[in-house]
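A.B. asks: Pasting the sequence and the predicted coordinates here, then a few questions.
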Amino acid sequence: MTELEKGPRGQRRGRGARERILDASLRLFREQGINNTGMDQLCMAAHVSKRTAYQHFTSKDELVIEYLRRHDPDTMPDVFDRPDLTPRERLLAAFDKPRQVPPQEVTPLCPFIAAAVEITDPHHAARRRAHDYKKSVAVRFAETARQAGATDPEQLGEQLALLLDGASARTRVLGIETLPTAAAIAALLIDNALPAAQPEAVEG
């Protein structure tokens, strides 16, 4: 591929076509959905020709899969890998509003849920990616719950994963932020799952 390329309107563009296409997909797929976003629109937003787009992605399906990988390749590392928080605090931090979402906007629907809803073929690679990601979220919750001392970390992990997904979907349907309510419920689930503190012995 040459160092410079022509965009859809003939502009000369530098390197980085793949990144621009992915950046456009991250925005457009989130704002208007996968099925409502065509390759022509993606190419226009990324300032690349359709030929260039298909040099990087052989199909829209391949782009969708890479879009999901790019969205969160390591399963919420900004929550579960934070060394400045205790395990309990990390569990609750999963219910904080994502930092990249402006304060005046509601949390967008989880892209993995959105992809699973839009792509009906159960054997589609994007559906499998969404399935694996959601399983990994529950696993990371369970691992952190174990670190926090939960008596049944796997159960707590599934409960918190379900609560987080429910909050995401309800926020999207109602157009109001539901993560604070979910966080309050999560705190109750977490505290009920942790062993009660042993009372200090009374001297006498």
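C.D. replies: Now that the structure is in, tell me what you want to look at. Numbering: from 1, shown residues only.
A.B. asks: From here on, just use CA atoms for contacts and neighbour counts.
C.D. replies: Noted.
A.B. asks: Okay, strands next: where are they in this structure?
C.D. replies: According to DSSP state E, the chain carries its strands in the segments 5-6, 12-13.
A.B. asks: Would you mind finding the most buried of those strands?
C.D. replies: Comparing those on average neighbours per residue, with mean count of other Cα atoms under 10 Å, the densest one is strand 5-6 at a mean of 16.
A.B. asks: One more to weigh against that first structure:
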Amino acid sequence: MTELEKGPQGRRRGRGARERILSASQQLFREQGIGHTGMDQLCAVAQVSKRTAYQHFSTKDELVTEYLRRFDPDVLPGVFDNSELTPRERLLAVFDVPTTGPDDLTPLCPYIAAAVELNDPQHPARRQAHDYKRAIAARLADTAREAGAADPEQLGEQLALLLDGAAARTRVLNADAFRTAAAIAAVLVDAAIPR
């Protein structure tokens, strides 16, 4: 990088700043929480000035909302849109959450974490979390309907609750709860879908 491409204190500037800010927010918000991440730290990790950060995101709230929006905009497309799986298999594939080891378990769902940290029900990120969780339950219900479930909305809500519970339990206990959740989900799915 040439001296002309460096900003204050030798930081990078210009091209890619927005992506670096979002990447830094993803890392820091998930590691230490939204409330514990200050803009100074975020800018240092993203290698941008505060001025540059606020040119891309006028407030931290706007940044948090965009951070959530970018996680999974299509609601698990790799699962729900996988035509190689039967509807029953897609319902259970939601619980195939990869973990690489006991020290690198999936962090708490970012939508749950944001909803817990942000007290204002009208906060745009809180609404984003609400909409995403509703979308997950709706996709599960649609897939349950496709599988022939007697009450697809109920099954969708049950599986959504089980998924969120597994995410929280995995984080709190530092243990993989998704395998147990998958076994419970199989029982629920088989009970709801007539043979």
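C.D. replies: Everything's here; your move. Worth saying up front: this structure is predicted, and the values here are computed from it rather than measured.
A.B. asks: mind checking which of the strands of structure 1 is nearest residue 113 of structure 1?
C.D. replies: Taking Cα to Cα, strand 12-13 is the member of these nearest to residue 113 of structure 1, at 34.4 Å.
A.B. asks: From the contact counts, what lies against that closest one?
C.D. replies: Under the contact criterion of 3 or more Cα pairs under 8 Å, 6 or more residues apart in numbering; DSSP states H and E, the helices and strands touching strand 12-13 of structure 1 comprise strand 5-6.
A.B. asks: And residue 27 of structure 2, how close does it get to residue 185 of structure 2?
C.D. replies: Taking Cα to Cα, to the nearest Å as the measure, residue 27 of structure 2 and residue 185 of structure 2 are separated by 30 Å.
A.B. asks: neighbour count winner among these two?
C.D. replies: For residue 27 of structure 2 versus residue 185, the count of surrounding residues by other Cα atoms under 10 Å is larger for residue 185: 23 against 14.
A.B. asks: show me the contacts for that one.
C.D. replies: By Cα atoms under 8 Å, 6 or more residues apart in numbering, the residues touching residue 185 of structure 2 are 92, 159, 162.
A.B. asks: Now which residue in structure 1 aligns to the second one?
C.D. replies: Okay, so that is residue 159 of structure 2. In structure 1, the position corresponding to residue 159 of structure 2 is occupied by residue 160, as judged by TM-score structural alignment.
A.B. asks: Surely that match and residue 137 touch.
C.D. replies: No - Residue 160 of structure 1 is beyond contact range of residue 137, at 9.3 Å (criterion: Cα atoms under 8 Å).
A.B. asks: more crowded one of those two?
C.D. replies: Legend: neighbour count by other Cα under 10 Å for residue 160 of structure 1 and residue 137, higher for residue 160 (27 against 21).
A.B. asks: Excluding chain neighbours, what is closest to that one?
C.D. replies: Residue nearest to residue 160 of structure 1 in three dimensions, not counting chain neighbours: residue 186, with 6.5 Å by Cα to Cα, 6 or more residues apart in numbering.
A.B. asks: how close does that neighbour get to residue 36 of structure 1?
C.D. replies: As judged by Cα to Cα, residue 186 of structure 1 and residue 36 of structure 1 stand 34 Å apart.
A.B. asks: max-length helix in structure 2?
C.D. replies: As far as residue count goes, and with DSSP state H defining each element, the longest helix of structure 2 is helix 124-147.
A.B. asks: how much does it stray from structure 1?
C.D. replies: Compared with structure 1 after fitting, helix 124-147 of structure 2 deviates on average by 0.7 Å (mean Cα distance after the TM-score superposition for structure 1).
A.B. asks: Please identify the buried residues of that helix?
C.D. replies: Residues of helix 124-147 of structure 2 classed as buried under the neighbour-count rule (16 or more other Cα atoms under 10 Å) are 124-129, 132-133, 135-145, 147.
A.B. asks: ok, now stretch 46-64 of structure 2?
C.D. replies: 46-49, 52-53, 57, 61, 63-64.
A.B. asks: Now go through those residues and say which are in helices.
C.D. replies: If you go by DSSP H, those have 46, 52-53, 61, 63-64 in helices.
A.B. asks: Same list (these) but as JSON lines, adding distance to residue 77 of structure 2.
C.D. replies: Output for those, formatted as JSON lines (distance: Cα to Cα, whole Å):
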{"residue": "46", "distance to residue 77 of structure 2": "29"}
{"residue": "52", "distance to residue 77 of structure 2": "33"}
{"residue": "53", "distance to residue 77 of structure 2": "30"}
{"residue": "61", "distance to residue 77 of structure 2": "27"}
{"residue": "63", "distance to residue 77 of structure 2": "24"}
{"residue": "64", "distance to residue 77 of structure 2": "22"}
